[in-house]
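Colleague: next input, structure requested:
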Amino acid sequence: MLNNIGLPGLLLIAVVVLVLFGRGKISSLMGEVGKGITSFKKGLDEGKSEIENNAADAARDVTPADEKDKA
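Modeller: All right, here's what the predicted structure looks like:
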């Protein structure tokens, strides 16, 4: 359905959106989208580091010292 819009159609849509919302509203909206993307990437990085830290803690040897000597 959207495969055959083409460049003229996209330009027409952009002009209509600009007329309806105005330049200031679109600018602020794009700023909010940018902040959202930045926050999302930061959350992904924090989640990844938390998973790596948990994996490192789980891989640590917790066998008591007296049990290690018996093996």
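
Colleague: for the rest of this, base every contact and every neighbour count on C-alpha atoms.
Modeller: Fine.

Colleague: following the helix or strand harbouring residue 54, which helix or strand shows up next?
Modeller: Per DSSP states H and E: residue 54 is located in helix 6-58. Scanning forward in sequence from helix 6-58, with DSSP H and E defining helices and strands, the next element found is helix 65-70.

Colleague: this one as well, want them side by side:
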Amino acid sequence: MGIFDWKHWLIILVVVVLVFGTKRLKTLGADVGEAIKGFRKAVNTEEGDKPAEQQQAQSADTLNKPQTIEGQAQKVDTPVRKD
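Modeller: Have a look, this model is predicted:
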């Protein structure tokens, strides 16, 4: 018998309808839907901003990584003078 018994759910439903009324329950569903849409939109706009942040992070990472400088060593024929 626990909370999943159909009788318990029926009693809870009746109490909710008595407390909030049917008009409020209709608008509650619409309000929850709007809140979910707003949340999704906010998450999507944050994800749209991420590529710029990632580019900055990648450029900072390349500055911190060791780099190899390519070149050729050449022999100097003139001696260095010591004074």
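
Colleague: name the helices or strands packed onto the helix holding residue 54 of the first structure?
Modeller: Packed against helix 6-58 of the first structure by the contact rule (3 or more C-alpha pairs under 8 Å, 6 or more residues apart in numbering; DSSP states H and E) you find no helix or strand.

Colleague: quick one: that helix to chain centroid distance?
Modeller: The chain centroid and the centroid of helix 6-58 of the first structure are separated by 8 Å under C-alpha atoms, centre = their mean, to the nearest Å.

Colleague: just stretch 45-64 of the first structure next, same as before
Modeller: Stretch 45-64 of the first structure has its average C-alpha position 23 Å from the chain's average C-alpha position, going by C-alpha atoms, centre = their mean.

Colleague: if I look at residue 24 of the first structure, how far off is residue 32 of the first structure?
Modeller: 12 Å (C-alpha to C-alpha, to the nearest Å).

Colleague: mind listing the shared neighbours of the two?
Modeller: A shared contact of residue 24 of the first structure and residue 32, defined by C-alpha atoms under 8 Å, 6 or more residues apart in numbering, is any residue touching both; here there are none.

Colleague: what number of residues lie near the aligned residue in the first structure for residue 29 of the second structure?
Modeller: Counting by TM-score structural alignment, residue 29 of the second structure lines up with residue 30 in the first structure. Taking other C-alpha atoms under 10 Å as the criterion, the count of residues near residue 30 of the first structure is 12.

Colleague: for residue 23 of the first structure, give me its contacts.
Modeller: The contact partners of residue 23 of the first structure, by C-alpha under 8 Å, 6+ apart, come to none.
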